[in-house]
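K.L.:
Generate a structure from the sequence data that follows.
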Amino acid sequence: MRGWLLALLLWLALAAPAHARDEGHFISHEVPSAFVPQATVTVWLPPGYARETRRRYPVVYMHDGQNLFFKERSGYNKIWAADRSALRLIADRKTRPFIIVGVDHPGKERYQRYFPVKVAEPLLRAGIESSAGPLKGDAYLRFLADELKPLMDRIYRTRPQARHTAVAGSSMGGLISLYALTERPDVFGKAAAVSTHFALIGPDDLAKAPGLGETIKGAWRVYLYNQLRAPRGRKLWMDHGTATLDAHYAPYQQVIDAEAKRLGWRQGRDFESRVYQGAEHDENAWAARLDEIFGWLLSDWK
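P.N.:
Just a heads-up that it's a prediction; the model follows:
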């Protein structure tokens, strides 16, 4: 009975007048978890999903779900407009149709949820937790990989393999996206780490502690050496702007790029690292380059 009801609700959500242009459909879920508080998840299904009942679709999992699709839900009246980017790329045949799963952030605990716990050495981690609270990146990753993705694979016609599963986010969301690629390559085969906060802490805190920046760079070198490994078919997009918070990112990004190359990742094929002159640290900037991000990362979904 429960399965029949779910199927009926899904059909009703996808039903549209015959004359209406199909621009995809949104469905919202409240997803319980053993690892994080119940999460609000917004799913965008691409055009044709309801008609092509045998077709299966790759999936992009994105963080900060409030800021992906609807301005009225966003914290800053700015959005990625991720569905609009997907529509353009699909229409231009730059990638095959794909599903987007947007996971809401938890509000004031966003920093802790998206923190890549294993990157920080014990002393640095202890200092961060003493001020910010317990770091929860590992718990969130378990939710994504072991609870949410299996649920989405049951409800929707997905292509469940890692090569057909991407994860994307910005700032702290960029951190947890890279972390997903390194910690769970069995689940996530592609990642977009946009305007990634590789510094781990804020520029004011870094300025108060001379030498801390070098410690953080060293922590990244150790972590990537142990965890990133060879690409083996994975793809990684990274970028940053040069204004506002992004102005502080270049020295850290250079470390990440160098380590990726040392481990056999080839720029332009396995990973990309781009700088957007004048771009700020906000959703408008990320929306402006999302076609480029998706276009490169998802180019083999054809």
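
K.L.:
For the rest of this, base every contact and every neighbour count on C-alpha atoms.
P.N.:
Noted.

K.L.:
Can you name the residues that contact the closest residue to S28 other than its chain neighbours?
P.N.:
Leaving aside its chain neighbours, S28 sits nearest to T42 (4.5 Å; criterion: Cα to Cα, 6 or more residues apart in numbering). The contact partners of T42, by Cα atoms under 8 Å, 6 or more residues apart in numbering, come to 26-29, 65, 101-103.

K.L.:
Which of the helices or strands spans T42?
P.N.:
strand 39-45 (DSSP states H and E).

K.L.:
in the following helix or strand past that strand, what counts as buried?
P.N.:
Later in the chain than strand 39-45, the nearest helix or strand by DSSP H and E is strand 59-62. Along strand 59-62, these residues count as buried under the neighbour rule (16 or more other Cα atoms under 10 Å): 59-62.

K.L.:
Could you do stretch 144-158 as well?
P.N.:
Buried, per 16+ other Cα under 10 Å, within stretch 144-158: 144-145, 147-149, 157-158.

K.L.:
isn't F98 right up against Y57?
P.N.:
Yes: the pair F98 / Y57 is scored as a contact, 5.2 Å apart, by Cα atoms under 8 Å.

K.L.:
Which of those two has more residues huddled nearby?
P.N.:
Taking neighbours as other Cα atoms under 10 Å, F98 and Y57 compare with F98 leading, 25 against 22.

K.L.:
Report the contact partners of that one.
P.N.:
Contacts for F98 (Cα under 8 Å, 6+ apart) come out as 45-46, 57-60, 86.

K.L.:
Report the separation between G137 and I216.
P.N.:
17 Å (Cα to Cα, to the nearest Å).

K.L.:
do the same with R2
P.N.:
49 Å.

K.L.:
what do you get for R73?
P.N.:
Relative to I216, and taking Cα to Cα, R73 is found at 34 Å.

K.L.:
what does I100 give?
P.N.:
33 Å.

K.L.:
Sequence B follows; please return its structure for comparison with A:
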Amino acid sequence: MIEKKYIEMEGIFSGSRVVNIYLPNDYHQRRKKYPVLYMFDGHNLFFDEEAAFGKSWGMKEYLENNDVQLIVVGIQCSFEGNERMSEYCPYDLENYYGEFIKGKGNEYLEWMINVIKPMIDSEYRTKTDRKNTLIGGSSMGGLMAAYAGIKYSDVFSKCACLSSSFELCYDKFMEDVISSQPRKGTKFYMDIGSTELENEYRRVEYTSYMLEICHKLQSKGCNCYPRLIPGGEHNEASWEKQVPVFMEYLL
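P.N.:
You can find the predicted model right below:
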């Protein structure tokens, strides 16, 4: 089942957000506690009618049909101008159109950790330790999930990073990877689709970014599963097909 909460943003953020919370089939029949997966772009996860482009990840069906013992918290992004990219990037940068983007990603993660996680832990039966706290997303959300794994591995131990937008800030991100000390054993699932980019050189370049990041993380004692997906695209229909793969790896 899915429960909804409406959260008012504060500080440098604006507006209110919908938080979709998936509860396992047996949540109300048992007294057990569950791991929690926090995900970006929460409106795209469960229902086609709520998804930005009319197609969701189909996670509700996957979780129910496979009786996955996991709470999933999907937080809606901002739809105001470039705010999604601003919230989902830890660095100041220019976007694909040359527009300046003020990076609020680190503050956004601190909001998730200091506001959203305590709320979920207080209102639901959760396993609160890092071993049972996961984070995931795609595109800019994938970048944020990876950043959370290197900067906040004391909170998140498992990260699903699909089609991550490393190309926008590869040098800065790699600097953070090199200087960071993520906890050993932190798990990263990373992928990129073979048809996400029409230009062959860029496909190779972006795949190289992902592999170099995985290599550096593994040298620090992390566990990484990098994948190049034949025919994979940069959309929800493609990411839906990867749900069973990253779930099996992370769990």
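
K.L.:
Superposing both, give me the TM-score.
P.N.:
Scored against TM-score structural alignment, normalised by the length of structure 2, the superposed chains reach a TM-score of 0.89; 241 aligned residues with a Cα RMSD of 2.0 Å.

K.L.:
in structure 1, which spans are helices?
P.N.:
Assigned by DSSP state H, the helices in structure 1 fall at 2-14, 82-91, 110-113, 122-132, 137-142, 149-155, 172-183, 203-208, 212-227, 250-262, 283-297.

K.L.:
so can I have a markdown table of the ones you listed showing distance to R51 of structure 1?
P.N.:
Shown next, in a markdown table, are the helices of structure 1 (distance: least, Cα to Cα, whole Å):
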| stretch | distance to R51 of structure 1 |
| --- | --- |
| helix 2-14 | 9 |
| helix 82-91 | 16 |
| helix 110-113 | 37 |
| helix 122-132 | 48 |
| helix 137-142 | 33 |
| helix 149-155 | 16 |
| helix 172-183 | 32 |
| helix 203-208 | 50 |
| helix 212-227 | 42 |
| helix 250-262 | 42 |
| helix 283-297 | 25 |
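
K.L.:
mind checking which of those helices is nearest F69 of structure 1?
P.N.:
Closest approach to F69 of structure 1 among the helices of structure 1 (Cα to Cα): helix 82-91, 6.2 Å.

K.L.:
what's the angle between the closest one and helix 283-297?
P.N.:
Per axes from the mean of the first three to the mean of the last three Cα atoms, to 10 degrees, the angle that helix 82-91 of structure 1 makes with helix 283-297 is 30 degrees.

K.L.:
Enumerate every residue touching the aligned residue in structure 2 for Y49 of structure 1.
P.N.:
Superposed on structure 2 with TM-score structural alignment, Y49 of structure 1 falls opposite Y27. The contact partners of Y27 of structure 2, by Cα under 8 Å, 6+ apart, come to none.

K.L.:
And V36 of structure 2, how far from E87 of structure 2?
P.N.:
22 Å.

K.L.:
rewinding a little: compare R73 and I216 of structure 1 and say which is more crowded by neighbours.
P.N.:
I216 (20 against 14).

K.L.:
Name the nearest residue to the more buried one, ignoring sequence neighbours.
P.N.:
I216 of structure 1 sits nearest to A199 (Cα to Cα, 6+ apart), 6.8 Å away.

K.L.:
Give the equivalent position in structure 2 for the one you found.
P.N.:
Match for A199 of structure 1 (TM-score structural alignment): E167.

K.L.:
Pull the number of nearby residues for its match.
P.N.:
So E167 of structure 2, with other Cα under 10 Å, has 15 neighbours.

K.L.:
Look up the closest residue to Y91 of structure 2, ignoring the ones flanking it.
P.N.:
Nearest residue to Y91 of structure 2, sequence neighbours excluded (Cα to Cα, 6+ apart): G103, at 4.4 Å.

K.L.:
Contact partners for the alignment partner in structure 1 of that neighbour?
P.N.:
G103 of structure 2 maps onto L135 in structure 1, with residues paired by TM-score structural alignment. Residues in contact with L135 of structure 1, defined by Cα under 8 Å, 6+ apart, are 112-113, 115, 117, 129.

K.L.:
R203 of structure 2 contacts L197, doesn't it?
P.N.:
Yes: judged on Cα under 8 Å, R203 of structure 2 makes contact with L197 at a distance of 5.8 Å.

K.L.:
L8 of structure 1: how many residues sit nearby?
P.N.:
So L8 of structure 1, with other Cα under 10 Å, has 12 neighbours.

K.L.:
So it versus L14 of structure 1, what's the distance?
P.N.:
From L8 of structure 1 over to L14 of structure 1 (counting by Cα to Cα), the distance is 10 Å.

K.L.:
swap in G295 of structure 1?
P.N.:
26 Å.

K.L.:
How about the contacts made by S195 of structure 1?
P.N.:
Counted by Cα under 8 Å, 6+ apart, S195 of structure 1 has contacts 170-171, 174, 238-241, 246, 249, 281.

K.L.:
that older thread, adding neighbour count and distance to A180 of structure 1 as columns, could you present the contacts of L135 of structure 1 in TSV?
P.N.:
Formatted as TSV, the contacts of L135 of structure 1 follow (neighbours: other Cα atoms under 10 Å; distance: Cα to Cα, whole Å):
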residue	neighbour count	distance to A180 of structure 1
Q112	21	15
R113	24	13
F115	24	11
V117	19	12
E129	13	21
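
K.L.:
Same check for these, but in structure 2.
P.N.:
Contacts conserved in structure 2 for the contacts of L135 of structure 1, counting by both residues aligned by TM-score structural alignment, their matches' Cα atoms under 8 Å: 112-113, 115, 117.

K.L.:
Throw those into JSON lines and include distance to L123 of structure 1, thanks.
P.N.:
Formatted as JSON lines, the kept ones among the contacts of L135 of structure 1 follow (distance: Cα to Cα, whole Å):
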{"residue": "Q112", "distance to L123 of structure 1": "16"}
{"residue": "R113", "distance to L123 of structure 1": "19"}
{"residue": "F115", "distance to L123 of structure 1": "15"}
{"residue": "V117", "distance to L123 of structure 1": "12"}
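
K.L.:
of all these, which comes closest to A207 of structure 1?
P.N.:
F115 (20.5 Å).

K.L.:
Looking at structure 2, name the residue matched to that closest one.
P.N.:
Counting by TM-score structural alignment, F115 of structure 1 lines up with C89 in structure 2.
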